[in-house]
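Chemist: here is a sequence with its predicted model. Questions after.
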Amino acid sequence: MPSPLNRTFSVAPMLDWTDRHYRYFARLMSKEALLYTEMVTTGAILHGKGDYLAYNQEEHPLALQLGGSDPKDLATCAKLAEARGYDEVNINVGCPSDRVQNGRFGACLMAEPKLVAECVDAMRQQVSVPVTVKTRIGIDEQDSYGFLTDFVETVSAAGCDTFIIHARKAWLQGLSPKENREIPPLDYERVYQLKRDYPQLSISINGGVTSIEQAKTHLAQLDGVMVGREAYQNPYILASVDTELCGKPAVVSSREEVIGKLLPYIGKHLADGGRLNHISRHIIGLYQGLPGSRAWRRHLSENAHKPGAGIEVIENAIKAMELTTN
């Protein structure tokens, strides 16, 4: 049976965006959303100088997304992740960038389902937390429904019962990663069909979701919805997840309450030698669509990166916003 983690709503792994500061901020607005790290390569974890598995305990439930294709290395990293307390380990079979392809992982692995199955099997032998796969509906000219089901059948036979499907195919040549998130057309019906044909699997959908109402439409057919850019650029959407999608009490009642809860975290980060813009860059979209949001964004963008910038920059950004709306 699929794992007991609540997959109703998750925030997609996004390189340079879903770092531990963003995830702490996101958790202030939703207890129920499943959060994902940025993709971390096995090479970085095994041979890098930094601690690529660091996170705040408040971020749970939290999944680590790994990039790699060597079963032994992935198994080792999965074991390290479980020891550090991650709730899930996910394999990236969806990223189309040249750098990722050169490392033989990401979306190009869709063409090697047996290798992905070997990776899943090796990881599952080492950990008890869920091992999941995030993938596309196809790559290049290999975009038939049969290609997708062959991949899912092969990988699920190795014990993977949870798939997150970005409902676009990826062009491995000719399109940038950004273009691959926008140009190939979305095909939600194909993901719905996958769930109908494999009801025993947990199937979540990713791609193009920009509202709670859209999420509800998908959840009528699927087990979960993963949201990327909207959850970053308009993060207060997370404040509706627990009540609207999960039937749980709201965590916060206002954006101001979110800021109030975030300030002590910012203060500690600054006291530890961190810079304000490590965190402030993630909150620029908090007032998205509201009067004064431009003044908020401008003040943060112009001042948070300056040496010695402190909490007063956040407070003054709020004042600047209020001045434009009064």
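Modeler: Ah, there it is.

Chemist: could you use CA atoms for every contact and neighbour count after this?
Modeler: Fine.

Chemist: tell me where this protein has strands.
Modeler: Shown for the chain, the strands assigned by DSSP state E span residues 9-11, 34-41, 62-67, 88-93, 131-136, 162-166, 202-206, 224-227.

Chemist: roughly how far out does the first one sit from the chain middle?
Modeler: If I follow you right, that is strand 9-11. Computed by Cα atoms, centre = their mean, to the nearest Å, the chain-centroid distance of strand 9-11 equals 7 Å.

Chemist: could you do the longest one as well?
Modeler: Average the C-alpha atoms of strand 34-41, do the same for its chain, and the two points are 6 Å apart (Cα atoms, centre = their mean).

Chemist: equivalent analysis for the fourth one, please.
Modeler: Centre-to-centre, strand 88-93 and its host chain are 11 Å apart (Cα atoms, centre = their mean).

Chemist: quick one: that strand to strand 162-166, angle?
Modeler: 40 degrees (axes from the mean of the first three to the mean of the last three Cα atoms, to 10 degrees).

Chemist: strand 88-93 packs against which elements?
Modeler: Secondary-structure packing of strand 88-93 (3 or more Cα pairs under 8 Å, 6 or more residues apart in numbering; DSSP states H and E): strand 62-67, helix 71-84, strand 131-136.

Chemist: contacting residues around that strand?
Modeler: 39, 62-68, 78, 81-82, 105-110, 129-136 (Cα atoms under 8 Å, 6 or more residues apart in numbering).

Chemist: quick one: buried residues of that strand?
Modeler: Along strand 88-93, these residues count as buried under the neighbour rule (16 or more other Cα atoms under 10 Å): Glu88, Val89, Asn90, Ile91, Asn92, Val93.

Chemist: closest to Pro185 out of those?
Modeler: Set against Pro185, the nearest of these by Cα to Cα is Val93 (18.4 Å).

Chemist: which secondary structure elements does the helix ranked longest in the chain contact?
Modeler: Secondary structure assigned by DSSP state H gives helix 255-271 as the longest helix of the chain. With contacts taken as 3+ Cα pairs under 8 Å, 6+ apart, helix 255-271 sits against helix 311-325.

Chemist: mind listing what's buried along the helix it packs on?
Modeler: Ile311, Val313, Ile314, Ala317, Ile318, Ala320, Met321.

Chemist: and for that helix, what's in contact with it?
Modeler: By Cα under 8 Å, 6+ apart, helix 311-325 touches 263, 266-267, 276, 291-297, 299-300, 303-304.

Chemist: putting a second one here so we can go through both:
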Amino acid sequence: MTRFRSHRFSVAPMMDWTDRHCRLFHRALTSQALLYTEMVTTGAVRFGPRERLLGFSSEERPLAAQLGGSEPEELAEAARICEGFGYDEINLNVGCPSDRVQDGRFGACLMAEPDRVARGVAAMKAAVSIPVTVKCRIGIDDQDPEEALDRLADAVVAAGCDALIVHARKAWLKGLSPKENRDVPPLDYDRVFRLKRRFPDLPVSINGGIGSIEQARALLEPRDGVTLDGVMLGRAAYQNAELLLAVDPLLFGEAAPHADARAAVESLFPAIEAHLARGGRLSNFTRHMLGLFPGRPGARAFRRLLSEEGPKAGAGLDVLRAALDLVGDARPSAVAAAA
């Protein structure tokens, strides 16, 4: 069974957030994390503008493509296309609770159809040579999380699934919005540890409510003799991307790619210049940087300048340089502690 060292830490796929510009920014902060695309539907992969949807730069790797879909043949075709683009992993979304994915019969509603998920996994495994993984919830609505997660895991493991990433909350498809589904259902980390105990040879990663690299490291410690294989951060990694500088030192025992967030941003200047030369906007990059420098003198002015000037036609690197110059130079405490 394939085991990526990078499964030890990953940044979650997040709609409207983890595009190629965001991923390049995150890669400047951690060389070891496994990154994910936004969820892309099988229909979009098969019939949409593939280069725009799936294109990426080699610097983003290791990189997984997350698919949304439920028809085995369509999943297999989409997986082949993604493999052709050079992705390192195909991940099937069995956790998104939005109305749109429910209408399309994919995402979290597939927790109720483990056999269908298994058929999709088996079809993708037969179609590609790279790992096929599943990201799921512990259950939906009135399901018993013990039974629901075990049924799904049994089915997909039998189909050849290479790893499970478990968001340790239920998804309530009726009565809660997608935003509420990220906060309201209670977290149950112990349920993920029980799953790992049941499948000791299956790589299992945990996701949901993890707010720091220190907390991530704690979740990778043995619990009652069980050790998880990986941790996935979502909103915390996006909204406070500076914490990603601590990933390589604290979780992999290696130096961060850059000494601080300013140096990481400056390393992106050539990529940003090339993007601007192709007709792109500065804000395609800088909108992902607004959470930098929390609590630092000048952080508010940094955000305001990028928010107001970054989206304007013709905005260039001079805007980003001016914004960086507004911020104090203190290093992130987590990186300093790990150095």
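Modeler: Everything's here; your move. Model, not experiment: these values are computed from the prediction.

Chemist: right, and Cys119 of the first structure touches Leu66 too?
Modeler: No: Cys119 of the first structure lies out of contact with Leu66 (Cα atoms under 8 Å); the separation is 11.2 Å.

Chemist: count of residues packed around the closest residue in space to Leu195 of the second structure that isn't next to it in sequence?
Modeler: Excluding the flanking residues, the one nearest Leu195 of the second structure by Cα to Cα, 6 or more residues apart in numbering is Asp150, at 7.2 Å. Neighbour count for Asp150 of the second structure, taken as other Cα atoms under 10 Å: 19.

Chemist: how far away is Asp150 of the second structure from Pro97 of the second structure?
Modeler: 20 Å (Cα to Cα, to the nearest Å).

Chemist: likewise Leu173 of the second structure?
Modeler: Relative to Pro97 of the second structure, Leu173 of the second structure is positioned 6 Å away (criterion: Cα to Cα).

Chemist: touching both of those two, which residues are there?
Modeler: Common neighbours of Leu173 of the second structure and Pro97 (Cα under 8 Å, 6+ apart) are Ala108, Cys109.

Chemist: with neighbour numbers in mind, choose between the two.
Modeler: Pro97 (26 against 18).

Chemist: wait, what's in contact with that one?
Modeler: Here Pro97 of the second structure is in contact with Gly107, Ala108, Cys109, Ala171, Trp172, Leu173, Ser177, Pro178, Asn181 (Cα under 8 Å, 6+ apart).

Chemist: does the first one touch Gln66 like I think?
Modeler: To tie it back to what came earlier, the one meant is Gly107 of the second structure. No: at 11.0 Å, Gly107 of the second structure does not count as touching Gln66 under the criterion of Cα under 8 Å.

Chemist: show me the helices in the stretch 151-300 of the first structure, by range?
Modeler: For the stretch 151-300 of the first structure, the helices defined by DSSP state H, counting those that start in this stretch occupy 177-180, 188-197, 212-219, 229-233, 241-244, 255-271, 277-280, 293-303.

Chemist: with mean neighbour count and distance to Val155 of the first structure as extra columns, can I get the ones you listed in JSON lines?
Modeler: As requested, the helices of the stretch 151-300 of the first structure are exported to JSON lines (neighbours: other Cα atoms under 10 Å; distance: least, Cα to Cα, whole Å):
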{"stretch": "helix 177-180", "mean neighbour count": "14", "distance to Val155 of the first structure": "24"}
{"stretch": "helix 188-197", "mean neighbour count": "17", "distance to Val155 of the first structure": "14"}
{"stretch": "helix 212-219", "mean neighbour count": "16", "distance to Val155 of the first structure": "24"}
{"stretch": "helix 229-233", "mean neighbour count": "19", "distance to Val155 of the first structure": "28"}
{"stretch": "helix 241-244", "mean neighbour count": "19", "distance to Val155 of the first structure": "30"}
{"stretch": "helix 255-271", "mean neighbour count": "15", "distance to Val155 of the first structure": "40"}
{"stretch": "helix 277-280", "mean neighbour count": "20", "distance to Val155 of the first structure": "38"}
{"stretch": "helix 293-303", "mean neighbour count": "19", "distance to Val155 of the first structure": "44"}
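
Chemist: out of these, which is closest to Ile45 of the first structure?
Modeler: Across those, closest to Ile45 of the first structure is helix 277-280 (Cα to Cα), at 21.6 Å.

Chemist: equivalent range in the second structure for that closest one?
Modeler: Using TM-score structural alignment, helix 277-280 of the first structure corresponds to residues 283-286 of the second structure.

Chemist: quick one: the matching stretch to the first structure mean distance?
Modeler: Aligned to the first structure and superposed, stretch 283-286 of the second structure gives a mean residue distance of 0.8 Å (mean Cα distance after the TM-score superposition for the first structure).

Chemist: residues making contact with the longest helix of the first structure?
Modeler: Phe25, Leu28, Met29, Tyr236, Val252, Arg275, Leu276, Ile279, Leu286, Tyr287, Gly310, Ile311.

Chemist: highest neighbour count among the residues you listed?
Modeler: Met29 (26 neighbours).

Chemist: for it, which non-adjacent residue is spatially closest?
Modeler: Ala239 (4.7 Å).

Chemist: might you report the residue contacts of Thr41 of the first structure?
Modeler: With the criterion set at Cα under 8 Å, 6+ apart, Thr41 of the first structure makes contact with Leu66, Gly67, Gly68.

Chemist: the last one reaches Thr42, doesn't it?
Modeler: Yes: when contacts are counted by Cα under 8 Å, Gly68 of the first structure is listed as touching Thr42 (5.7 Å).

Chemist: number of residues surrounding Met14 of the second structure?
Modeler: Counted with other Cα under 10 Å, Met14 of the second structure comes out at 17.

Chemist: over to the one 5 residues further on?
Modeler: For Asp19 of the second structure, the count of nearby residues is 22 (other Cα under 10 Å).

Chemist: quick one: residues contacting it.
Modeler: Thr37, Glu38.

Chemist: what's Arg297 of the first structure aligned with over in the second structure?
Modeler: By TM-score structural alignment, Arg297 of the first structure lines up with Arg303.

Chemist: typo on my end, Ala44 of the first structure
Modeler: Looks like Ala44 of the first structure aligns to Ala44 there (TM-score structural alignment).

Chemist: cool, and Leu262 of the first structure?
Modeler: Using TM-score structural alignment, Leu262 of the first structure sits opposite Leu268 in the second structure.
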